[in-house]
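J.: Predicted model follows, preceded by the sequence.
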Amino acid sequence: MISCTVRYEIDPDKLDAFEIYARFWLKKIPEMGGTHHGYHMPYEGPNDIAYCHFSFASLADYEAYRAAMWDDPDCLKAYKFATEAKCIRRYDRSFTKPLLKGATVEELGL
């Protein structure tokens, strides 16, 4: 599994528009084979930073999603919406491999 974290710098005066855009992807990513872990919106602290987390079974599956979304009319409409609303100033993506299974104290070997 590979997880993508997107760090958005958003326009705090256009938070409503960004939330509409985010809600689209909450629905669309699962439709395209991924698992969405949600958006984390500004609350306390910086008012212009939001995070998004989603996963695909493999990097190949993520790359297939990225290719398919450029041919998907709904995805193109979502990008057009965000561009016209100017709610996103910039974004960065990073990829991680989730660690989901805990260890017992015995496994620490101490």
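T.: Received it, and whenever you're ready, just let me know what you need.

J.: When you work out contacts or count neighbours from here on, use the C-alpha atoms and nothing else.
T.: Noted.

J.: longest helix of this structure?
T.: Across the chain, the longest stretch assigned as helix under DSSP state H is helix 15-31.

J.: now the strands for the protein?
T.: Taking DSSP state E to define them, one finds strands in the chain at 2-10, 35-40, 49-56, 88-96.

J.: helices or strands up against the shortest one?
T.: In other words, strand 35-40. helix 15-31, strand 49-56 (3 or more CA pairs under 8 Å, 6 or more residues apart in numbering; DSSP states H and E).

J.: can you pull the contacts of the residue nearest the centre of the chain?
T.: The centre of the chain sits closest to Cys52, judged by CA atoms, centre = their mean, with a distance of 3.3 Å. Contact partners of Cys52, counting by CA atoms under 8 Å, 6 or more residues apart in numbering, are 4-7, 37-40.

J.: Roughly how far does it sit from Gly102?
T.: Distance of Cys52 to Gly102, computed by CA to CA, to the nearest Å: 24 Å.

J.: Next: Cys87.
T.: 39 Å.

J.: try this one side by side with the last:
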Amino acid sequence: MKMIRAIIRPEKVSQVLQDLAEADFPAVTKIDVFGRGKQRGVKVGNVHYDEIPKELLMMVVRDEDKDDVIQIITKSAKTGDGTFGDGKIFISDVEEVYTISSGASEL
């Protein structure tokens, strides 16, 4: 299984979640986050914004679903205007999963 973490623009969250649900990937954890990318924030006029609001979406999927989920997130979260700040997707292996209520292993 794979853990997918996607940091995306807040205004893209609804579309990404809708597209994931329509593709039968409804299980997502969403967290408000703040940070900056390589550009070290954004300057608007004379004001420099060092911490930009983003959303972190986390989900665990089967190995064979990883590429489909990445494609959905990428397509849905991209602004299309070629500017920086659309986000990043991070993939990592999941070694074990347990359901808290039953204690059962899901792998």
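T.: Happy to help now that I have it. What you see is a predicted model, and the numbers here were worked out from it, not measured in a lab.

J.: related to what we said a few turns ago, out of the contacts of Cys52 of the first structure, which are buried?
T.: Buried subset of the contacts of Cys52 of the first structure (neighbour count, 16 or more other CA atoms under 10 Å): 4-7, 39.

J.: of all these, which comes closest to Leu15 of the first structure?
T.: Set against Leu15 of the first structure, the nearest of those by CA to CA is Tyr39 (12.5 Å).

J.: What does the closest one correspond to in the second structure?
T.: Aligned by TM-score structural alignment, Tyr39 of the first structure pairs with Lys30 of the second structure.

J.: One more: Ser55 of the first structure?
T.: Checking TM-score structural alignment: Ser55 of the first structure goes with Val60.

J.: ok, the closest residue to Ile2 of the first structure other than its chain neighbours - contacts?
T.: Ranked by CA to CA, 6 or more residues apart in numbering and with sequence neighbours excluded, the top spatial neighbour of Ile2 of the first structure is Lys97, at 5.0 Å. Applying CA under 8 Å, 6+ apart to Lys97 of the first structure gives the contacts 1-3.

J.: Now do Ala64 of the first structure: how many residues are near it, please.
T.: Look at Ala64 of the first structure: counted by other CA atoms under 10 Å, it has 13 neighbours.

J.: Kindly apply the preceding question to Asp65 of the second structure instead.
T.: Quick note: Asp65 of the second structure (other CA under 10 Å) scores 13 neighbours.

J.: contacting residues for it?
T.: By CA under 8 Å, 6+ apart, Asp65 of the second structure has no neighbours at all.

J.: Please report how far Glu63 of the first structure lies from Pro73 of the first structure.
T.: For Glu63 of the first structure, the distance to Pro73 of the first structure - CA to CA - is 18 Å.

J.: That should have said Leu100 of the first structure, apologies.
T.: Using CA to CA, one obtains 35 Å as the distance from Leu100 of the first structure to Pro73 of the first structure.

J.: Looking at these two, which has the bigger crowd around it?
T.: Pro73 (9 against 6).

J.: related to what we said a few turns ago, and the residue nearest to the centre of the first structure, how far from Lys101 of the first structure?
T.: Separation of Cys52 of the first structure from Lys101 of the first structure (CA to CA): 22 Å.
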